[in-house]
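K.L.:
the following block contains a protein sequence and its predicted model.
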Amino acid sequence: MTTALRKPAMMLMALVTGICLWGSQTATSYAGMSSSQLEAEWTQLYGDPANYNTPDHVAPTADGGFVMLSDLTSRTFGPTRLHVIKTDASGGTEWETDFFDEHYVTEAYHGYDIQQTRDGGYIIGAGLDDRSDGGPLYRAYLLKLSSTGQVEWSRAYSTVFENPVNSVQETSDDGFIVTSSTYNRSDTAPAYVFKTDKDGHLQWDHTFRYSGGGPTDFRDGQAFNAAAETSDGGFWVVGRYYDSSTYYPLLVKYNASGKLISKRMKETSDWGRLDYKQIMPSADGKGYIMLNAEGLWEIDRSGNTLWNLRLTDSSRELDDISFLQMNRVDDGYLVFGKDQTSDDHVILKLNAEGKTVDVLRQEIPGYTGNFNHAALLQDGGFVYLNSIESSAYLQLTKFKLVSQGEQPGEGEFFLDDSEYSVTVNDMIDIVALLKKPDGTVLPVTKETRFSIENPEIASIDEEGNIIGLAPGLTSIKAEYNGQTAAASLLVVKPYVPKPVNRISEETGPAESDSTDPGSVVPGSTDPEPSNPVPADSGDTASGSSDSDTSNPGSADPDSSEPSTPDPAGAEPGTSQP
């Protein structure tokens, strides 16, 4: 199947001119956010289509820009490398670098987390596919970069289990606290946490084992997801553990030396049902706030519940929402989530006591809601990192809050052509565009809904890719923000030229270069036909006996059709021999 891809070029043309991509769809909002909507402020593309570009993580930086972590693998040959891109506030690339540490016997590094450090550099949490001891053994791996992307140090960390990094966070002594999941074939792997100094040297680590009934009764699925430093230099670490076919939330306290001080497990009325994804100091200064897929829980410094809020139970609008991230703001929290059954996203504003102040629910097509691929911003917007065109490119989109007085979809909506044609089993793509009142033209394909009048003739997906299924003429309908556009679509059969046998009256049959007397040059006649046609018989070379129906100019000697090619049987603009 051949593919004609015009979207990257069209999008890049718009981005070069500094145009904003407006991506708002239907929005439902409440309370103070009733005057706001989300809008896609800009979209940028990164990467080389000669590689597979797999997104890992995106994070905001102190200068208002962003840093992206991805895996980079050549489409032809080569190992998987770590790829880091630093952008400015508009998504423009400031620098980028690839990394592959040849000190280890490995074929792949996989990124998980990247954060900016206080010195302006970056710490990366990754996994190393280590084969030095016959492996593979998936080991935790840290990489420290300078503010300009230069490598300062890198280190791998081993247990008897596979232990990729889930999160890495800088500590008050300039070191790092790292959380991990561990895996092994016997399903007995514990959760894992370790602490390093500023140069990555291991200071302490701990494997947390939960026994469901005996010293060997361990289960897979134990994990630490995140950590928060305490005022005494210790850490609260959150995650999950597994017992009797059920996952439970897990909260563990370590002191500054890595000694386990306390743990809290099992479901209770004030504890929740799912594992915790984040923990951070609370806005009211009384303890720590934790997030899971259902809502927020605040604990005091000893780990006791101060309040809990199952946001999914608080209103019908939040029934199917899975909460992904939270940010602490001056007077409370911002919480970001996604509907599990639709493209609706939710941003909530809560005060320091957990009371919901504002709720914005809005459809944003095409965004999956992966925890690591989005970063919630202090102003209530967010950025989203994904890959497009079979991982040929990374795409970063910044969404911001705008008042309803600013209508993101204002302008003239149209398609890049009014007539399309495609061959059966081939693919072309449509680009949907919006011309703003100021004359700028923006690509809005991702926010457009497409349909085909005759689905038996062609199919079209949500990204505007059309595949020809059967010859025929149909129409395409595109809808964006209440506006519609239409175009015709012609699907034709593949053009397959047929060989023609001709005898020249002057030179006779074509000669063969072959020494085999039985061989025939393609396109020629048999030098010694078994049934020669008499010169005065009036028959054609095809052997037809009806001069009124023969068609010497046709590609098919037996055809009685006119020589003009059928549009449903040949590519537009071509003619048969």
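P.N.:
The structure has been received and is ready for your questions. Note that the structure is a prediction, hence the values are computed from the model and not measured. Numbers count the residues shown, from 1 in each chain.
K.L.:
contacts, neighbours, all on C-alpha from now
P.N.:
Noted.
K.L.:
next SSE downstream of the strand or helix carrying A140?
P.N.:
If you go by DSSP states H and E, A140 is part of strand 137-145. Downstream of strand 137-145, the next assigned helix or strand under DSSP H and E is strand 151-157.
K.L.:
which residues are contacting that next one?
P.N.:
Strand 151-157 has contacts (C-alpha atoms under 8 Å, 6 or more residues apart in numbering) with L128, R139, A140, Y141, L142, L143, K144, L145, S146, D199, G200, H201.
K.L.:
please redo it, this time with the cut-off set to 10 Å
P.N.:
For strand 151-157, contacts defined as C-alpha atoms under 10 Å, 6 or more residues apart in numbering pick out 97, 99, 101, 104, 121-124, 126-128, 130, 138-146, 163-165, 194, 198-202, 205.
K.L.:
show me where the stretch 301-450 of the chain has strands.
P.N.:
Counting by DSSP state E, counting those that start in this stretch, the segments of the stretch 301-450 of the chain that form strands are 305-310, 321-329, 332-339, 344-351, 356-363, 374-376, 382-388, 393-403, 412-415, 419-423, 427-429, 432-435, 441-443, 449-452.
K.L.:
gap between the last one and the chain center?
P.N.:
How far strand 449-452 lies from its chain's middle: 22 Å, per C-alpha atoms, centre = their mean, to the nearest Å.
K.L.:
below is structure B, check it against A:
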Amino acid sequence: MRKYLYKPFVVMLSSVLLWTGWSGSGHAAAPEEAASVQWSHELEGIDVSKTDAKGSAVTVTSDGGYVFVGYRGSSLTEKGASHVVKVNGNGEIVWKNDIDVLDQHGDYSTNRAFAVTETSDGSLLIAGEQIRKDIDRKRRAVPFVFKLSPDGELLWKKNYPDLSYYTQRAELIQKTSDGGAIIGGGARTDNWYPTHTFLLKINADGDVAWYETYSFGFYTYFHNMVVTPDDGVIVTGEKVNSRWGPYSHRFITKFGPNGDQEWEKMKETDEIRAVLPSEDGTFLLTRYNSEEERYYLQKMTETGDILWEKVSDALSASAIGDIVQAQPMEDGFAVISNQSTEYAGKSYKYKVTLTDDNAIPIKKYLFGTHELYISKGGISLDDRGLVYTGTLLTKTETGSKTTFPLAKIAVPGQAPTNPKFSKLRFQTDKLYLAVGQAVHSVVEAVYSDATVTDVTYSSSYNSQDPGIAKADPLGNITGISPGTTVIKATFSGLQASVTVEVTEGQTGPGRFFLDSDEYSLSVGTELDIAAFYTDETGLTSKVTEDTVFAVDDPAVAAVDEYGNIRGISPGVTQITAAFNGHIYRASVWVVRPYTPVH
């Protein structure tokens, strides 16, 4: 893995209004304007002979930034290596990583990232494929998944060559509440026929929890996948019943948290271009009727019931072009489409159409040249604007090359909205307590603009096993008996959890403790610990010099015999202090020192 820091390249485009309409619409024409590009970057391959690069997907992170994934040319591999880029909310590239993988022969192998999701602790799970060569050096694709920390450090990387089919690729990924993910993709035998699909459930360490394959016809393809509240998934796709048959059906189906199929709609005639979750727990479907050449929107429940359907003249193919996806916005929808438009002497390929609640256009924003191709998972739009990635074709002296674009455009016509509550978290993911020891936990609400609010006193708590540890209404957690359990906090419909490990209480009379339950320092800095003992008479003495200290993870922090902690690398660990049979544990948080990106 190679890590870099970069400065942003920022481009601004002027906006000029243009009024357009469509014949027979019965509505006033919506204004069009060229979108303002707030920032953009173009990435190339890292080898002069392999300059091509492609973007696959983007996701918004809980700190208000964005993570882009794709792959680019590398001298180490035949067809490139996975590439991950973290950008903050201002468009500055914070870090970027190339992922190198060795195959079973010890050779660097092609690996390509197709999808990304952020887990509840801010880590990133990226899915794609690794091209391996078997003993006879025959090429095959296997699912490839790797996990990065919020700072871009590689935590683990795994491939799955022993699944049912000879060739499989991970094309879709959705996080689950246990820190793992469900992965979906295509599978086939040692030739092109037939084509099947699979779901692979992994835990937070990348180990396989379950794996299932599905075949609904001679060819079966998954196109969209969204997670449901029970950690199952709703999948849409396409099936063809015979090898030579020209006719296909679309399908929608729900798989439960163990991969069992719970319901299905197998003979859908209209295409399903996109499926996106809504805040109310339902799903927005973008559909296309090819006979009438029009798009429409549907709202669907987790059980597959259609609650409503939106049809508008503005969603005809002639009026809006080829829709990439539509998504719910406050008081309406945002529709991203591919439609060539000439405007102010320039030609644009894409547009964002903001509509009211009846899918009637209010404003349109044009962006992207005809050399730009936006990938299926390469769009994210919220109240801050639209970010995208894909492939940009660029002419060179010897022909052409493809680059990996990252860009954000402003969509100023949207009504201002309050930041949305996006995630609930404990400040630490694990606590160590002695029997009878109590600590005050901190629960935080993270919002879409990266602001964080302490909601400890506003949350409700429950313990998986109150006989091991319990939490009171103020977030104080107390160890009851030895063992391990989970405490869950709930606030405004979202949950967070912390694992609590309780060990035997202190032995002998008196009480031993440190000057804090939690320490925080930067990489490269030091902090001293003070240890105290209160005897049975109530007299408290400082016993630091007679205390033995140890740290759980020396890669994060080190502690010497005098109780001095030194920050080694970003992360969270625990220290253990021992005095005359008494044990006390405390958390240590090591953060990266602030270094502005120039």
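P.N.:
Arrived safely, thanks for sending. No experiment lies behind these values; they were computed from the predicted model shown.
K.L.:
among the contacts of strand 151-157 of structure 1, which lie within helices?
P.N.:
Residues of the contacts of strand 151-157 of structure 1 located in helices (DSSP state H): none.
K.L.:
buried among these? Make that a PyMOL selection.
P.N.:
This is the PyMOL syntax for the buried subset of the contacts of strand 151-157 of structure 1, where burial follows 16 or more other C-alpha atoms under 10 Å:
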select buried, resi 99+121+122+123+124+126+127+128+130+138+139+140+141+142+143+144+145+146+163+164+165+194+200+202+205
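K.L.:
which ones among the contacts of strand 151-157 of structure 1 lie within strands?
P.N.:
Counting by DSSP state E, the contacts of strand 151-157 of structure 1 place 97, 99, 122-124, 126-128, 130, 138-145, 165, 194, 202, 205 in strands.
K.L.:
list the contacts of the residue nearest to Q261 of structure 2 when sequence neighbours are not counted.
P.N.:
Once flanking residues are discounted, Q261 of structure 2 sits nearest to F255: 4.4 Å by C-alpha to C-alpha, 6 or more residues apart in numbering. The neighbours of F255 of structure 2, taking C-alpha under 10 Å, 6+ apart as the test, are L199, V227, T228, D231, G232, V233, I234, V235, Q261, E262, W263, E264.
K.L.:
just give me the match in structure 1 for F255 of structure 2.
P.N.:
Alignment note (TM-score structural alignment): F255 of structure 2 maps to Y254 of structure 1.
K.L.:
ditto for I323 of structure 2
P.N.:
Under TM-score structural alignment, I323 of structure 2 pairs with F323 in structure 1.
K.L.:
now its match: how far from L433 of structure 1?
P.N.:
32 Å (C-alpha to C-alpha, to the nearest Å).
K.L.:
swap in L21 of structure 1?
P.N.:
To L433 of structure 1, L21 of structure 1 is 10 Å away according to C-alpha to C-alpha.
K.L.:
joint contacts of these two?
P.N.:
M11, V441, L442, P443, V444.
K.L.:
nearest to H345 of structure 1 among those?
P.N.:
V444 (18.7 Å; C-alpha to C-alpha).
K.L.:
residue range for the helix or strand hosting T213 of structure 2 in structure 1?
P.N.:
Element membership of T213 of structure 2 [criterion: DSSP H and E] is strand 208-214. Per TM-score structural alignment, the counterpart of strand 208-214 of structure 2 in structure 1 is residues 202-208.
K.L.:
and for the matching stretch, what's in contact with it?
P.N.:
155-157, 159, 175-182, 189-197, 222-224, 241, 252, 254, 256-260.
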